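*Asks:* What follows is a predicted structure for the sequence shown.
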Amino acid sequence: MITNLNECSKQSMDSLILYELSVRLTSVHFQPASAMVRLTREQIQFYKDNGYIHLKGLIRGKELQRVSEEYDSLFKRKNSEKTESSWVGSDDTFRESDSPYTVKGIHNLQMHHAVFGQLLYNEALLDALQDVMGTENIMLHHTKAHLKPPEKGASYPMHQDYPYFPYEKDSMVAAFIHLDAATPENGGLFVYPGSHKLGPLEDFGPKEGSHFHYVDQKKFPIEGATPVIASAGDVVIFSYLLVHGSSANHSARARRMLLAQLADASDRPRGGEPGQPGRGWMLRGVNLTRDATVANRARD
């Protein structure tokens, strides 16, 4: 159990070695989905120790091509709508009225095109999720896409996903699907390995009129985090307690991604939370506690 930031930092160097091993293992692991190969014990232990795992080439071939094409079509189709924003934070790309940094975002992609819903049923993806979550009862919370445009894609300050939707058992994970190669130069993901063991951290986000939540950027600077160097089709699965963020896109190429947030079907929100289209949608297994009474039939 990590009890302080120094211990977390000490583990970062070891995690880099394990990370390289994980990349080698997973690049071999996921061949055609029909092979039905599962994560190894070493990979599952890596996830438990570090709070994330990088799976190389999980989405591939025609499926990756079609998702990529429909992703571009969706953003082109919605170009006239308000999809651009930024993230209020304490770094050099925080939102101001004249900020040049931006990100395009669309939530709940499965409501816009069937291909995104079909992607959620990818057997290799669900197998990996089942292995790291320890349950076959996998429930969708929401999906979203963040497109960082070339040369002005906004960074996302280091944060946990926990404050946005806290759950009783902390079973919530994210499946971060790369549609482009990602590096620190074009807005790639950064993580603090092992930080999920710190539990929920103090919220340093803007307090008034804001829905943004961040950890202390001085304790968790992006410069001290581990970059995730990814290729198109790679998936990173991580706990919603993992401290993570992303750099600004200063490159000449876009960084496209989509993400699914998922939980054990037996887990429940801590208090109420706003409705999410698709929340509770079962991707695998069964929800034994789902209310089926007539009075509650219209609730999400």
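*Replies:* Yep, it's here.
*Asks:* CA only for contacts and neighbour counts going forward, please
*Replies:* OK.
*Asks:* Give me the buried positions along the lengthiest helix in the chain.
*Replies:* Longest helix in the chain by number of residues (criterion: DSSP state H): helix 5-29. For helix 5-29, burial by neighbour count (16 or more other Cα atoms under 10 Å) applies to 8-9, 11-12, 15, 18-19, 22-23, 25-27, 29.
*Asks:* Repeat that for stretch 161-177.
*Replies:* Buried residues in stretch 161-177 (16+ other Cα under 10 Å): 161-163, 165-167, 170-177.
*Asks:* Put this next to the first one:
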Amino acid sequence: MTHEEVARYQRDGYLLVNKLFSKEELDRMIREVEGGDRVASSMYSSNDSSGRKARLSIWHELGSDMWSNVSICPRLVNGVRILLGEDAAFFHGKVMLKEAHSGGAWEWHQDYGYWYDQGFIYPNMISVFIALDAATRENGCLQVLRGSHKLGRLEHGRVGEQTGADVNRINQVESMLDLVHAEMEPGSALFFHSNLLHSSAANVSDYHRRSFIVCYNATGNPQLQGGQLKYYKSCPVGAEEWVQLP
């Protein structure tokens, strides 16, 4: 990443990298979404405020599967290290399915709004959103409030079956910040800060909006667990040509 890209991330709270993954790599990921055991075995649904379902599969450990190979590939891990300004640890991976005509919305929230309650001391954490399909306004692409990571952590509570940021505060800051629809080509990746406010509308289009999201924590950012501080180990760096691995 260039100095200009790092400065843009620090200013905006996110950085879009176009075509980070090839069509061959995308095809492999989509095959695993549609027929792989890891996604199917951990899938659950979350209703938005209108009752539509967003489906999600999440795991917290690296293994020998394809999703782990993607999570540790150099173009992700090294980019995250640069943006964090320190070494990075794998936190979790998740596949999100916002299917045609039925995919639910996600309310305005910060990832650190969840992760603070899980005991993480600092918001020095990053998510990388990889578009497996084209993400457009019509199929419910991510929406972000540019620069909102500088607000600090907002209070979060229940919004339908989801956890969302304080609605009154959102109403106050929306007029102050630029709303950006993060439309993305398949294979593009959005790196974003854990305090960046983001949401997405329901998918009422004819096209799926599937994604793989990898979340990383700074190794210097401990998690409070039962009165003790847990430090995460540095994420291994795997093969650039991961698609060739079994």
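*Replies:* Here it is on my side, so go on. Not measured: the values here are computed from a predicted model.
*Asks:* thinking again about what came up before, ok, so of the buried residues of helix 5-29 of the first structure, who is nearest residue 252 of the first structure?
*Replies:* Within the buried residues of helix 5-29 of the first structure, the smallest distance to residue 252 of the first structure is 26.3 Å, found for residue 23 (Cα to Cα).
*Asks:* So that closest one is in contact with residue 55, correct?
*Replies:* Yes - the pair residue 23 of the first structure / residue 55 is scored as a contact, 6.9 Å apart, by Cα atoms under 8 Å.
*Asks:* Just after the lengthiest helix in the second structure, pick out the following helix or strand.
*Replies:* Looking across the second structure with DSSP H, the single longest helix is helix 23-35. Next helix or strand after helix 23-35 of the second structure toward the C-terminus (DSSP states H and E): helix 37-41.
*Asks:* Quick one: list the elements packing against that following helix.
*Replies:* helix 23-35, strand 53-59 (3 or more Cα pairs under 8 Å, 6 or more residues apart in numbering; DSSP states H and E).
*Asks:* and residue 93 of the second structure, which of these is closest to it?
*Replies:* Nearest to residue 93 of the second structure among these is strand 53-59 (5.6 Å), distances taken as Cα to Cα.
*Asks:* And the strands in the stretch 151-300 of the first structure?
*Replies:* 156-159, 173-178, 189-191, 226-227, 235-239, 244-246, 255-264, 282-284 (DSSP state E, counting those that start in this stretch).
*Asks:* Measure the mean distance from the second one to the second structure post-superposition.
*Replies:* Following superposition, strand 173-178 of the first structure is found to deviate from the second structure by 0.7 Å on average (mean Cα distance after the TM-score superposition for the first structure).
*Asks:* helices or strands up against that strand?
*Replies:* Contact here means 3+ Cα pairs under 8 Å, 6+ apart; on that basis strand 173-178 of the first structure packs against strand 235-239, strand 255-264.
*Asks:* The shortest one too?
*Replies:* Counting contacts by 3+ Cα pairs under 8 Å, 6+ apart, strand 226-227 of the first structure is packed against strand 189-191.
*Asks:* Just tell me the aligned range of the strand it packs on in the second structure.
*Replies:* Aligned by TM-score structural alignment, strand 189-191 of the first structure corresponds to residues 142-144 of the second structure.
*Asks:* List the contacts of the matching stretch.
*Replies:* Applying Cα atoms under 8 Å, 6 or more residues apart in numbering, the contact partners of stretch 142-144 of the second structure are 135, 179-183, 196-201.
*Asks:* Export these as TSV, with columns for neighbour count and distance to residue 169 of the second structure.
*Replies:* Converted to TSV, the contacts of stretch 142-144 of the second structure look like this (neighbours: other Cα atoms under 10 Å; distance: Cα to Cα, whole Å):
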residue	neighbour count	distance to residue 169 of the second structure
135	24	27
179	15	15
180	12	18
181	18	20
182	18	22
183	19	25
196	27	14
197	29	11
198	25	14
199	19	15
200	19	18
201	19	19
